[in-house]
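In: Provided below for reference: sequence and predicted model.
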Amino acid sequence: MLQHSKQLVIAIVDDHPIVIEGLKNLLASETGFDIVSFTTGGQFMNYLKTQEVHVVLLDIVLPDANGLELCKDIKKKYPDITILAISNQAERSIIMQMLQNGASGYLLKNAAADELLACIENGMKGEPALSKEAREIMSRPAPNDWNGIPSLTKREKEILRLISEGFSSTDIADKLYLSQLTVETHRRNIIQKFRTNNMFSVIKLAIEHKMI
């Protein structure tokens, strides 16, 4: 059990209710936690205006915000909050940017309960807080070290294909039943994974390597 002198307030920011419930269940054994949850970045930022939070478990893809940018915004306004990214994004470049934007750690959503608790503890102490899989990803060579092409999630491949076919973010959102902001977040993540500055370069590389 984690030992702290006061009740810790942990916020979960994720747009999937089943993920929120799963994280709450993982943390249920820790009686020293008060847990609050939010499905959008806006809800969480409004909460912070009047309430104290010590740790936030932050998803990267949210319906109203890019978690990478939200992390930077949180640390700028509330530097004492410990931010742990918790995501399905298993790309080294995404993990790196999240850490550069102020996150204390990064966990994949398949992390075990003891990993989650250890990362919270380490993050609160200012120590590196990476889950086992995240550590393994960070230990691999960077893409520019081996000229590799990044792996994309099924949704990212779908969105990239539609972009290459000329569909706008609005069209893609309607077609895939997503919010336009979610599509834009995926677009930014795809560009980040390819380590380029624009979608044109991404499409060019994707075509050259027969990804689309």
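Out: Thanks, I have it.

In: going forward, measure contacts and count neighbours with C-alpha atoms only.
Out: Noted.

In: Identify the residue spatially nearest to the residue nearest the centre of the chain, adjacent ones excluded.
Out: Ranked by distance to the mean C-alpha position of the chain (C-alpha atoms, centre = their mean), the top residue is residue 60 at 2.6 Å. Spatial nearest neighbour of residue 60, chain neighbours left out: residue 67 (3.9 Å); criterion: C-alpha to C-alpha, 6 or more residues apart in numbering.

In: coming back round to it: which residues does the residue nearest to the centre of the chain contact?
Out: Listed by C-alpha atoms under 8 Å, 6 or more residues apart in numbering, the contact partners of residue 60 are 66-68, 85-87, 89.

In: Reformat those residues into JSON lines and put distance to residue 191 and neighbour count next to each item.
Out: Output for the contacts of residue 60, formatted as JSON lines (distance: C-alpha to C-alpha, whole Å; neighbours: other C-alpha atoms under 10 Å):
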{"residue": "66", "distance to residue 191": "13", "neighbour count": "20"}
{"residue": "67", "distance to residue 191": "15", "neighbour count": "23"}
{"residue": "68", "distance to residue 191": "13", "neighbour count": "25"}
{"residue": "85", "distance to residue 191": "19", "neighbour count": "28"}
{"residue": "86", "distance to residue 191": "20", "neighbour count": "24"}
{"residue": "87", "distance to residue 191": "18", "neighbour count": "20"}
{"residue": "89", "distance to residue 191": "14", "neighbour count": "22"}
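
In: what about the strands in this structure?
Out: In the chain, the segments counted as strands under DSSP state E are 8-13, 33-38, 55-58, 82-87, 105-108, 129-130.

In: would you list those in TSV and tack on distance to residue 93?
Out: Converted to TSV, the strands of the chain look like this (distance: least, C-alpha to C-alpha, whole Å):
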stretch	distance to residue 93
strand 8-13	21
strand 33-38	26
strand 55-58	17
strand 82-87	13
strand 105-108	12
strand 129-130	14
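
In: Against that first model, consider the following:
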Amino acid sequence: MDAPGREAGPGIVTEHKTRRVRVLIVDDHAVVRRGIRAYLEVLDDMEVVAEAGDGQDALDKLETMAAHRELPDVVLLDLLMPKVDGSAATAKITKTYPGVRVVVLTSFGEMERVHAALANGASGYLLKSAGPAEVAAAIQAAARDDVFLDPAVARRLTQEMVSPPTGLSALTERERAVLALVATGKSNKAIADELVISERTARTHVSNVLRKLQLTSRTQAALVAVREGLVPPQT
């Protein structure tokens, strides 16, 4: 048998077929899934193999596909979804199926979410303002084991490397909330109860706040919170 793409005889050349990238689309809005699917399915190098309405649905479908050795190459998913959110689903997917790549397509561009997604193994991060061509490019890059970032996200990441955030800007939204609670004199346990997290997690957040602000005590943290207007001065 002649190898694909080589001459099979005088004047005859066999057709070379490129393997299409298999994609699983995950979003809790059906209209979004349909729109993405409609675009990807007209591309010669893309194949939408399934859709899922939330993170748990995606994990269930991947388990079934794995049993039949039909895993997708790339999972395109949103972050904010019911049952299992996109960040948790990304971590589970990349850990359980190391050959499957994840590209995040979301409305949220906060750097805390970007860092979390990339830390959980995402190969791409796009905002839903991206054009169809960018979505396709991100999927293709992920399939090649490359990373594709939304231009706005990439600029912010670059800015972070050039000028690392300092002061309150170095804190995540949750850490700012913890700082405000520290300033009101709440203990780690009280902070945990207020934010509905474990006391251990609260303690970790407090430690991170002190480290990022280069402080050595909760009293210093309270003074910073008052100075920056997070809480009113104690009378």
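Out: Structure's in. What do you need? Just so it is clear, the model here is predicted, and its values are computed rather than measured.

In: can you give me how far the longest helix along structure 1 is from the chain middle?
Out: The helix spanning the most residues in structure 1, taking DSSP state H as the definition, is helix 180-194. In terms of C-alpha atoms, centre = their mean, to the nearest Å, the centre of helix 180-194 of structure 1 is set 12 Å apart from its chain centre.

In: Please apply the same query to stretch 17-36 of structure 2.
Out: Distance, stretch centre to chain centre, for stretch 17-36 of structure 2: 17 Å (C-alpha atoms, centre = their mean).

In: Counterpart of residue 41 of structure 1 over in structure 2?
Out: If you follow residue 41 of structure 1 across to structure 2 using TM-score structural alignment, you land on residue 55.

In: count of residues packed around that match?
Out: By other C-alpha atoms under 10 Å, the residues close to residue 55 of structure 2 number 28.

In: for the nearest residue to it once chain neighbours are set aside, what are its contacts?
Out: Take residue 55 of structure 2 and drop its neighbours on the chain: the residue closest to it by C-alpha to C-alpha, 6+ apart is residue 84, 4.5 Å away. Residue 84 of structure 2 sits next to 54-56 when contact means C-alpha under 8 Å, 6+ apart.

In: aligned partner of residue 84 of structure 2 in structure 1?
Out: Counting by TM-score structural alignment, residue 84 of structure 2 lines up with residue 65 in structure 1.

In: same thing with residue 129 of structure 2?
Out: In structure 1, residue 129 of structure 2 lands on residue 110 (TM-score structural alignment).

In: State the distance from its match to residue 198 of structure 1.
Out: According to C-alpha to C-alpha, to the nearest Å, residue 110 of structure 1 and residue 198 of structure 1 sit 31 Å apart.

In: Check residue 82 of structure 1 too.
Out: 31 Å.

In: Compare these two and say which is more crowded by neighbours.
Out: residue 82 (25 against 14).

In: Now do the same for the more buried one: its match in structure 2.
Out: Taking TM-score structural alignment, residue 82 of structure 1 has residue 101 as its aligned residue in structure 2.

In: related to what we said a few turns ago, could I get the contacts of residue 84 of structure 2 as CSV with distance to residue 95 of structure 2?
Out: Output for those, formatted as CSV (distance: C-alpha to C-alpha, whole Å):
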residue, distance to residue 95 of structure 2
54, 18
55, 15
56, 15
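
In: quick one: which of the residues you listed is nearest to residue 72 of structure 2?
Out: residue 55 (15.3 Å; C-alpha to C-alpha).

In: any idea how far the closest one lies from residue 42 of structure 2?
Out: Shown here: residue 55 of structure 2 relative to residue 42 of structure 2, a distance of 26 Å by C-alpha to C-alpha.

In: can you check residue 9 of structure 2 too?
Out: 33 Å.

In: Which residue ranges of structure 1 form helices?
Out: 17-27, 41-48, 67-77, 92-100, 113-124, 132-139, 143-146, 154-164, 169-176, 180-194, 199-208.

In: which bit of structure 2 covers the first one?
Out: Using TM-score structural alignment, helix 17-27 of structure 1 lines up with residues 30-40 of structure 2.

In: residues of that stretch that come out buried?
Out: 33, 36-37, 40 (16 or more other C-alpha atoms under 10 Å).

In: how many other residues sit next to the nearest residue to residue 26 of structure 1 once chain neighbours are set aside?
Out: Once flanking residues are discounted, residue 26 of structure 1 sits nearest to residue 113: 5.6 Å by C-alpha to C-alpha, 6+ apart. Per other C-alpha under 10 Å, the neighbour tally for residue 113 of structure 1 reads 13.

In: before we move on, what about residue 127 of structure 2?
Out: Neighbour tally, residue 127 of structure 2, other C-alpha under 10 Å: 20.

In: in what helix or strand does residue 189 of structure 2 lie?
Out: Using DSSP states H and E, residue 189 of structure 2 maps to helix 188-195.

In: Packing partners of that helix?
Out: Counting by 3 or more C-alpha pairs under 8 Å, 6 or more residues apart in numbering; DSSP states H and E, the packing neighbours recorded for helix 188-195 of structure 2 are helix 173-183, helix 199-212.

In: out of the ones you listed, which comes closest to residue 66 of structure 2?
Out: helix 199-212 (34.3 Å).
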